[in-house]
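Peer 1: Got a predicted model here, sequence first, then my questions.
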Amino acid sequence: MSAYLVEGGRPLDGSVRIHGAKNSVLPILAACLLVPGECVVRNCPDLSDVTASLDILRHLGCAVRREGDAVIVDASAPTGWDVPDDLMREMRSSVIFLGAVLGRMGQADLCAPGGCELGPRPIDLHLAAMRSLGAVIAEAGGGLHCTGGLRGADIVFSLPSVGATENAMLAAVAAEGDTTITNAAREPEIVDLQQFLCAMGADVHGAGSSVITIRGGKRLHGGAYAVMGDRIVAATYLAAAASAGGTVEVTGVDWRHLSTVTAVLAEAGCTLTSTPERILLRCQAPLRGVRPVRTAPYPGFPTDAQAPLMAALCKGTGCSVFVENIFESRYRHVDELCRMGAEIQVEGRVAVVYGVPRLHAAQVRSTDLRGGAALVVAALGAEGESIVTGIHHVERGYQDLPGDLRLLGASVRRT
């Protein structure tokens, strides 16, 4: 059984460069399938979710290789349109291949995706978008069989789903005619996907706003693109510094994408300095309670940063309230934090954190990606050596969490 051994009680100090964003690179890799040529995706993190995406591309007939932090995908002659059950179950984001496979191959066979268990995450908005573009979708036995030529359409989402927005963009690029996506998600990762598509010859505008327009049917070509830095990884390392104390710099990430997180850390007593690709945090005193933190679609507070920030606020003074508005089951890390001495009460979507003077080491288990990272954040601020198991969840989104933290002076090792 693999685990992280974390020796707490050491202030952090140093600088770390943030790797490419998981939530950005996965739809970009799916988009490579639309390009009849070679795409070079730079700043591509080495994550288990990325490995799963590359396995899907290989299964579909693409040539794939990695050279350092770059992945080269040649989709000149794809041969498949099905994604088998074992590959789909590797990650929840595998559904992002629906729009790309359907757009490139004219049909797609997929099953229900896997990934972290964070409560119901239906793909009905994805399917509605495909149907709006002219797809015929048959659902049977947990599988999807999609056929039909795609044509431009007006797509209106009932809520700004990130995955559904990305899937609609990919399918619309391959469709004939113009598409307008209304109530689109506004996350920076959607802007990154638009920039990649445009670099490959697509005509996409409006990402970052609630309305995205796509002129479909453009002939795409190969090219190179560098993925944006991972804002959630950066938020995690800033929370780690807030938990353990010290001075930490993160680089390679746009501070504007983290403004809601850094605002809460500043309210808790940290001192932050930001430039376009750098954030410096100093924490030299116990954290204090903050006003209620409510997760929301971008530009609101990111749900993925909720758990690491909660872990940091467990040790300190005062009371902090979290309201989780995105996922139903995103407090699974709470019981594990309480094993370390935290005082947290949960009622439905609300968690109340009462700061305590100290946390103690414990053996804890990760049950999801960000919750696992939160346990490491708490362990860095605890007294003694903690053991964090279930780290395969963490490695879905952090390329080398122990290595990065050691750069900051932490004692963390994988065993």
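Peer 2: The structure has been received and is ready for your questions.

Peer 1: all contacts plus neighbour counts: C-alpha atoms, from now on.
Peer 2: Will do.

Peer 1: As a check, name the ranges of all helices in the chain.
Peer 2: 22-32, 48-59, 85-88, 97-105, 124-132, 162-174, 188-199, 231-244, 259-267, 306-313, 334-339, 369-380, 391-394, 401-407 (DSSP state H).

Peer 1: also this one, for the comparison:
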Amino acid sequence: MDRIRIAGGRELNGTIPISGAKNAALPLMIASLLTDDTLTLENVPHLADVEQLIRILGNHGVDYSVNGRREHQNGGYSRTIHFTARQIVDTTAPYELVSKMRASFWVIGPLLARMGEARVSLPGGCSIGTRPVDLFIDGLSALGAEIDIEGGYIVARAPKGLVGARYAFPKVSVGATHVMLMAAALARGETVIENAACEPEIVNLAECLNKMGARIEGAGTPTVRIDGVTSLSGARHRIIPDRIETGTYAMAVAMTGGDVMLEGAEPELLKSALDTLEQTGVEIVPLNSGIRVRRNGAGIRPVDVTTAPFPGFPTDLQAQFMALMTMAKGKSRITETIFENRFMHVQELARLGAHIGLAGQTAIVEGVSGLKGAQVMATDLRASVSLVIAGLAAEGETTVNRVYHLDRGFERLEEKLSGCGAKIERISG
């Protein structure tokens, strides 16, 4: 099993290209199930989750080509992939595929809307809480779907098609909002979604669906209106830059010191996180070509933060910010409101010398003068990268084990960091 070895204590200086957003790419790829025409997506990142979803879509009959070739392209930081679901050959998403990645459960929306039926295994993914599918079931039921749970599968049927309705989410859910947008696009009549997620990835999907012929208004606000259409066509659409990758590398610079240009990053996608970083003493300079992040060696100021749905501080940057706060000059409080089990990185950061106490869903971080390298274990995607950026700032050598989590969400992480002066390498086996 691969691991990453880091010799810490080096500043980061240079340029890091920001990849296409995983959290935008996955729902956009799934949207290809809604049409028998070709959906072309630009700026698709090289990630394990993307490759897994390609396999899942292939199970349903989706063909694909990468820059005009079926084989995977070598070189470059992004790809253009053409997806064609001319004929859906199977409306079942089996356990052995869905259990490996939670987002693959989202195929239930377009399969149900286009084919009138779907049988999808209950999902898997990172172990960061229960993340129940109730919101998906309730939302699709509001559109007229008949839903049962049989042998670990959600079985959804709408033999006469879905029908538009007004539905208010009891809790904001990005995944369920994605699914409702796709399902409602082909429902008869108007659907109004209230308390919808407002994340940039929702807007990116809605823009793509509109290019395909959908009629969606209000994406990016809590109330979204969808006027259903009978069919959708193909389109060409570009995936937005990854705001979580942007924030992660910005926090890495904040920890190590240095001066890095995050090329292609869009500051408006993570304003709350960048504002919080500036409060710690980091200089953030938005430019036409991306975001410049600098810390000149001055101390890191402690800042309290509470995760929240967009436009609040992202839960997917909580672990990375906690790593940064371990070296702040004072005490900070980090409260997690989205997932109930997302502090598993605390004990691993403690192995590096961090002082962190837990009080329910709040972590109290007492900054230390420095971290020391150690053997640590990745527990999920975002926790694993928090250990990497902590290792970059730690004295001595840090080895991060079980880095397959990283490959799910960070494209060529070692290459990007080593290009800015980090001493980091992957060890296979």
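Peer 2: All right, it came through fine. Being a predicted model, the structure only gives us computed values, none of them experimental.

Peer 1: Output the helices of the first structure as CSV; include the columns distance to residue 40 of the first structure.
Peer 2: As requested, the helices of the first structure are arranged in CSV below (distance: least, Cα to Cα, whole Å):
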stretch, distance to residue 40 of the first structure
helix 22-32, 9
helix 48-59, 13
helix 85-88, 23
helix 97-105, 17
helix 124-132, 27
helix 162-174, 18
helix 188-199, 10
helix 231-244, 22
helix 259-267, 30
helix 306-313, 32
helix 334-339, 40
helix 369-380, 27
helix 391-394, 26
helix 401-407, 25
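
Peer 1: what's the closest of those helices to residue 156 of the first structure?
Peer 2: helix 124-132 (8.2 Å; Cα to Cα).

Peer 1: Output the residue interval of the second structure matched by the closest one.
Peer 2: Helix 124-132 of the first structure corresponds to residues 134-142 in the second structure, going by TM-score structural alignment.

Peer 1: Contacts for the matching stretch, please.
Peer 2: By Cα atoms under 8 Å, 6 or more residues apart in numbering, the residues outside stretch 134-142 of the second structure that reach it are 109, 147, 165-167, 169-170, 173, 176, 179-180, 183.

Peer 1: For residue 284 of the second structure, the count of nearby residues, please.
Peer 2: Burial of residue 284 of the second structure is recorded as 18 neighbouring residues (other Cα atoms under 10 Å).

Peer 1: ok, now the one 5 residues further on?
Peer 2: By other Cα under 10 Å, the residues close to residue 289 of the second structure number 12.

Peer 1: again with residue 276 of the first structure
Peer 2: A total of 11 residues lie near residue 276 of the first structure under the criterion other Cα under 10 Å.

Peer 1: can I assume it is in contact with residue 254?
Peer 2: Yes. Contact criterion Cα atoms under 8 Å: residue 276 of the first structure and residue 254 qualify, at 5.7 Å.

Peer 1: Turn the contacts of stretch 134-142 of the second structure into CSV, including neighbour count and distance to residue 200 of the second structure.
Peer 2: Formatted as CSV, the contacts of stretch 134-142 of the second structure follow (neighbours: other Cα atoms under 10 Å; distance: Cα to Cα, whole Å):
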residue, neighbour count, distance to residue 200 of the second structure
109, 29, 20
147, 18, 30
165, 21, 24
166, 14, 23
167, 20, 21
169, 18, 18
170, 11, 21
173, 19, 13
176, 24, 15
179, 22, 15
180, 25, 16
183, 29, 19
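
Peer 1: Many thanks, I have nothing further to ask.
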